[in-house]
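> Pasting the sequence and the predicted model now:
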Amino acid sequence: MALQNYTKHLDVTIKLAYPVMLSQLGQVLVGVADNIMVGRLGAETLAAASLANSIFFLILMFGTGVSMAITPLVAVADGEGKKRRISRIFQHGFWINIVSGILLFLFVLGLSPGLNHLGQPVEVVALAIPYLLIITFSLVPLMFFQTFKQFIEGLSQTRQAMTITLACNAVNVFLNWVLIYGNLGFPAMGLNGAGWATLISRVMMAVVIYIYVQQSGRYRAYSLIYGFAKISRGMVSRMLKIGVPTGFQFVFEVGAFSTAAIMMGWLGVNALAAHQIAINLASVSYMMASGLAAAAMVRVGNQLGRRDILALREVGFSIFGMVAVFMFFFAVLFVGLRNYLPLIYIDDPGVVQTAAVLLVIAGIFQLSDGVQVVGLGALRGLSDLKVPTLVTLVAYWVVGLPLGYILAFPFGMEEVGIWIGLLTGLTATAIMLIWRFHRISKRLLKAQHNSALDKEDQVLALK
């Protein structure tokens, strides 16, 4: 009977999560396609893509985190039936995201010359910088897209963003073929061609989702406002208090992998290329698991708005179970096909051999990776941000990365040592986050129970 209390939530969660998972998978597969196409140009170009993407993905995830402030607030307001409040959340989120996209681009523009001072191969940096600037400019239309995506996902409507994302990603892959290799009469632009394809496809995503939301009758009840009228400093502050810590949660995790890429560069071009292959494959499972995390955030937020704490706990733990099963499948896939998957990207024997070893470690940390990302999503639904942010900081930057450096260089374990450090950080994060969700939800349940008893005592006293 107790198990049925959890399994009854699976159907609703799957319907909510699978479009987000497919949308995220579409985004990742574009990255996979980019790397496969770029990998055909050689190890140096693939290493340049690794270096640039390690920086860009860090910035991208911070921006994504900022935009995600919209979803839990909309989910709670939707649970409470407050449509006017949802409209105000959208308005404030719109301007926060647009300004954030511009500031993040300017930040990377100023930061990019610093890649020359990270101890990376000169030929790799020369290829990486222009590509990095092109794809970073795509953050502006992407943050515009994220505003609408997070808004409609907060209303438990996830298929629309999925459809738009997958369609525009297909365009991205086609443009890669045209611009990287110089097909259909276009000049061969190499790595920069992949960057321009990304920028064009993200502009398309922004335009299409705007037209969809404006034309769809289901959103007219929310009176979406795009101007500065009635912008509230209090609302901006509240959203930033959710979005900025969420962004830093992503930064601390993704930053650990980006720093690992820089350490891989110290070991040479082949090590950096192998790292890019392994992390690109691992990102497929991670981003799909983040679809379950988005479902956890929305469903936990809804139950919190309805004050149904028992259902809130059941929802949370049912999704932890789902992600564990899901990630086990990828663990088996990575370990079983470790000698074959790298061949999709490159045929260099040294790179393939190193990537195969890293894929074994990637298989081992799949469970931890899935649990920790769902833990962050569930806690975000509870608006619990400060402690999870601290957890990610300590786990990755105090434990994982220093351990990886020590194992890689003083102990001579090189690539394997760096990835063992990442495995340790992910596992520590997963354990701490699932425990925190249990404690907070248990405390809320107890408080609700005590409140009900107090009301019952008051009724008895009146009698």
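Okay, I see it. Keep in mind the model is a prediction, meaning the values are calculated, not measured.
> rest of the way, CA atoms for contacts and neighbours
Fine.
> check contacts around residue 85.
Each residue near residue 85 by CA atoms under 8 Å, 6 or more residues apart in numbering is listed here: residue 77.
> and the comparison structure, right after this:
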Amino acid sequence: MNDQTAQHSFWREANRLFRFGLPLVIGQAAAVGIGLTDVFMAGQASANDLAGVTLGNSLTIFVFLILGGILFANGPMLGFHFGANDREAVRNQFHQCMWLALPLGIIATLLMIFGIWLVGQLGAEPEVVDIARQYLYPMLATVFMYHLMFWKRTTLEAVNVPQAVMVVNILGLLLNYVLDYALVFGHFGLPRLGGAGCGWATLIVVTLQTLSFFLWLKYGRTPRKFNLFSEWYRPKWEDIKAILKVGLPIATTIMFEFSYFGVIPLIVAKLGSEVVSAHSIAQQIDAFMFIAPLGIAQAITIAVSHNIGGKRHNMARLSCKVGLILIAAIALVQMTVYLLFPEALATLFSDNKSVQVITIELMAFAAAFRLMDALAVGAMGALRGFKITRSPMYIQFAAFWVVGFPLAYSLAMTSFWGEPMGVAGFWLGAVVALSVSALLLNVMVWQHQKKQEDTLLVQDQ
């Protein structure tokens, strides 16, 4: 392949990944927007409503990440069969994932019942606990529906219909805003439920989204070719075990990073509410920025799985290369925004001068964090496309809990390295952890591609 042809292939693949990834980014932003709408509406009702909804929402996200994260495996596994144009295997994978999603949803509901009891043991004010519980009652059904929705959503992404996810999530966001407004404040003849209204609104929205994904899978132009609902497969333990083999490490990997940031507010709470608020603001800003690299990483996963399934190994390597460069470019732009406009970002979320000062300090660390996190999630997306998930799990554990957390705690809360850095020490520890993770994960991608290239050379001889 000459340089001109290679350049043409590069830009063609970049365009393909961008066109596939953009709907995923927009759809993910809309999904995140539903949670932000709940927080905004609850905050307009009262401080206690906001605290109760935040507490209940955090518990719901935690439970779903533990169990629902397993269903991420459906994307690359079904995508492999889609790339191979094996319609029977696509149907079988679709049904086996359903047989897994159903019990996971039931277990999640049982965990939420325990969570309703648990919120009363956290030392929050009685009114906040009551609001959190009222919010969680409808979420018992919602968390079950989440698993069915995610099973269908990952299927749509795997069969090259990311636009469906984007459209349904945008409509869900708009409906959630209207329902929150009606149920939280008692408009349009509906009862005034306060923060609990956010829970009922979410249940209605998620149920309708699940139904919408079902209709798209049954009648959509591309999905209907596979007749996903025409012939039902019984549960097959070997196939379900294969999904768990790929999915459990994915869920565990997510939890290692999620739990790292989850414990920070608990540790730095003694430093004052302003420190906790600044950390929360920086984390929320970065969580929003993370949507773009995550969407492209998901596009890499699907592109690689399609190419591997179709035995287009050279194209799989190109998808990795182009995707990682695209993610790095996006992260560099985001990093520049953090460094050039920290004051604007801080004042956007708080009027408190002390909170703004701490937030501005954290944005410098968040800039480095954003680049390393993007490089890590991009490599992880590529490896998931190859159905490699166990080694990344070990890497994330070592990076965050063997290297990152001990370093972060010693920097933040002790004088081992000199003057304690406070919450900034945890962000510096996260930067180091993600630097280790990004390096090792990208080396893994390179090694796997090199191994594949050597195998193909041997086969051609």
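Here it is on my side, so go on. Since the model is a prediction, treat every value here as computed from it, not as a measurement.
> Could you get me the TM-score between them?
The TM-score (TM-score structural alignment, normalised by the length of the second structure) is 0.89; 453 aligned residues with a CA RMSD of 2.7 Å.
> Spatially central, which residue of the second structure would that be?
residue 294 (7.1 Å; CA atoms, centre = their mean).
> The longest helix seen in the second structure packs against which elements?
Ranked by residue count under DSSP state H, the longest helix found in the second structure is helix 3-45. Applying 3 or more CA pairs under 8 Å, 6 or more residues apart in numbering; DSSP states H and E, one finds that helix 3-45 of the second structure makes contact with helix 47-68, helix 162-185, helix 196-219, helix 291-309, helix 313-340.
> now the ones you listed as a markdown table including distance to residue 96 of the second structure?
Shown next, in a markdown table, are these (distance: least, CA to CA, whole Å):
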| stretch | distance to residue 96 of the second structure |
| --- | --- |
| helix 47-68 | 15 |
| helix 162-185 | 21 |
| helix 196-219 | 16 |
| helix 291-309 | 18 |
| helix 313-340 | 26 |
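> Could you give the separation of the longest helix of the second structure from the chain centroid?
If you compare the mean C-alpha spot of helix 3-45 of the second structure with that of the full chain, they lie 12 Å apart, counting by CA atoms, centre = their mean, to the nearest Å.
> And stretch 446-455 of the first structure, by the same measure?
37 Å.
> list the buried ones in it?
residue 448 (16 or more other CA atoms under 10 Å).
> Let me see the residues that make contact with it.
With CA under 8 Å, 6+ apart as the contact definition, stretch 446-455 of the first structure has outside contacts at residue 309.
> Indicate which one of the helices and strands packed on helix 3-45 of the second structure is closest to residue 27 of the second structure.
Between residue 27 of the second structure and those, the shortest separation by CA to CA is 3.9 Å, and it involves helix 162-185.
> re earlier: tell me the most buried of the helices and strands packed on helix 3-45 of the second structure?
helix 291-309 (a mean of 28; mean count of other CA atoms under 10 Å).
> Give me the mean deviation of that helix from the first structure.
The superposed helix 291-309 of the second structure is, by mean CA distance after the TM-score superposition for the first structure, a mean 1.2 Å from where its aligned residues fall in the first structure.
> one step back: nearest to residue 139 of the second structure, out of the helices and strands packed on helix 3-45 of the second structure?
helix 196-219 (6.1 Å).
> quick one: that closest one aligns where in the first structure?
The counterpart of helix 196-219 of the second structure in the first structure, counting by TM-score structural alignment, spans residues 192-215.
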